[in-house]
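Asks: Compute the structure for the input listed below.
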Amino acid sequence: MTHIFVNIQTTDLERSKAFYTALGASINPQFTDENAACIVWDDNVYFMAVTEAYFATFTDKQIVPSRGQAQVLIALSRDSREDVDKAIAAGVAAGGVEPTAPKDYGFMYSRDLDDPDGNGVEFFFMEPQAVEQGPDAYVAEQASA
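Replies: From the prediction side, this is the model:
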């Protein structure tokens, strides 16, 4: 089984922990210390919020600040459009920013959220039929109905 660990940098580890737990994630204390926090989304998906100084020890590449720069956008699915909206509301209430307008493609609904360090997280819902059929077939079926 594959587990996904996404390393994100932070300037304030305690703020990151508070932000992501406000979104419904939990913290695994076994993998949390003064350098990093293991943020648990589910049994397979984790963020490692890592202090900037510690993050720099992982690579010889130049570290770009997450605020004002984008190298990756992390997308997490939710069970409904309402759950997407709830995640964004919780994130904004916890100090995040919604940098773009919601996107509704008919088969998929998504909203973006920047955490207090500027790391981008997208929450989306995709119609189960679109997952099974593919988006083009789903849209065509909806148009003919």
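
Asks: Could you use CA atoms for every contact and neighbour count after this?
Replies: OK.

Asks: Contacts only, for Trp41.
Replies: By Cα atoms under 8 Å, 6 or more residues apart in numbering, the contact set of Trp41 is Gly24, Ala25, Ser26, Phe47.

Asks: Here is the second sequence; please produce its structure so I can put it next to the first one:
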Amino acid sequence: MAFFTALGYSFDPQSTTDATACIAITPTTTVMLMTQAKFRELTPRAACDTSKHAEVLFSLTCASRQEVDELAARAVAAGGTMDRPEDFGFMYTHGFTDIDGHGWGLVCVGEPPTAA
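Replies: Prediction:
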């Protein structure tokens, strides 16, 4: 939980236990993390080895390019690894991999580029 707290997120205490952690991304968006044992209780499918395979890619919208860069930098400071940013003109992205190997994409969408 310390990794996501370092990113500035809080946890919903009503949904957080010794086996689960409910990250409050926004007032209406949460992400549930769980131990491997809890995961096995909820699905017959095996969790993958995230050092070899991508299990999930989350995408979060940020209000500005600065917020994208700041969040990516906080992720690295907390132990994650950073992807390189990409600037498409109308959209700026930067990603990181958390300490459990899950991919997170940070996106800032602005006005589309004008036609030449």
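
Asks: What's the TM-score once they're superposed?
Replies: The pair, once superposed, lands on a TM-score of 0.93 when counted by TM-score structural alignment, normalised by the length of the second structure; 116 aligned residues with a Cα RMSD of 1.2 Å.

Asks: one step back: using neighbour counts, trim the contacts of Trp41 of the first structure to the buried set.
Replies: Among those, those classed as buried by 16 or more other Cα atoms under 10 Å are Ala25, Ser26, Phe47.

Asks: Check those residues against Ala89 of the first structure and report the nearest one.
Replies: Ala25 (14.7 Å; Cα to Cα).

Asks: correct me, but that closest one touches Ala37?
Replies: No. The criterion here is Cα atoms under 8 Å, and Ala25 of the first structure misses it with Ala37 at 11.7 Å.

Asks: who's in contact with the lengthiest helix in the first structure?
Replies: Longest among the helix segments of the first structure by residue count, using DSSP state H, is helix 81-93. Here helix 81-93 of the first structure makes contact (Cα under 8 Å, 6+ apart) with 19-20, 22-23, 78, 97-98, 109-113, 115, 123-125.

Asks: if you set the cut-off to 7 Å instead, what comes out?
Replies: With Cα atoms under 7 Å, 6 or more residues apart in numbering as the test, helix 81-93 of the first structure has contacts from Phe19, Ala22, Leu23, Arg78, Glu98, Tyr109, Leu113, Phe123, Phe124, Phe125.

Asks: just these now: which is nearest Glu141 of the first structure?
Replies: Closest to Glu141 of the first structure, out of all of the contacts of helix 81-93 of the first structure and judged by Cα to Cα, is Tyr109, at 17.7 Å.

Asks: What distance do you get for the aligned partner of Glu70 of the second structure in the first structure to Glu52 of the first structure?
Replies: Using TM-score structural alignment as the criterion, Glu70 of the second structure maps onto Lys86 of the first structure. Distance from Lys86 of the first structure to Glu52 of the first structure, counting by Cα to Cα, to the nearest Å: 29 Å.

Asks: neighbour count winner among the two?
Replies: Glu52 (20 against 15; other Cα atoms under 10 Å).

Asks: residue in the second structure matching the more buried one?
Replies: So Glu52 of the first structure corresponds to Gln36, using TM-score structural alignment.

Asks: hmm, back to that, in the second structure, which of the contacts of Trp41 of the first structure remain in contact?
Replies: Contacts conserved in the second structure for the contacts of Trp41 of the first structure, using both residues aligned by TM-score structural alignment, their matches' Cα atoms under 8 Å: Ala25, Ser26, Phe47.

Asks: Could you point out which of those residues is nearest to Pro65 of the first structure?
Replies: Phe47 (17.3 Å).

Asks: The helix or strand containing the closest one vs the second structure, average distance?
Replies: According to DSSP states H and E, Phe47 of the first structure maps onto strand 45-51. By mean Cα distance after the TM-score superposition for the first structure, the fitted strand 45-51 of the first structure averages 0.9 Å away from its aligned residues in the second structure.

Asks: Good, wrapping up.
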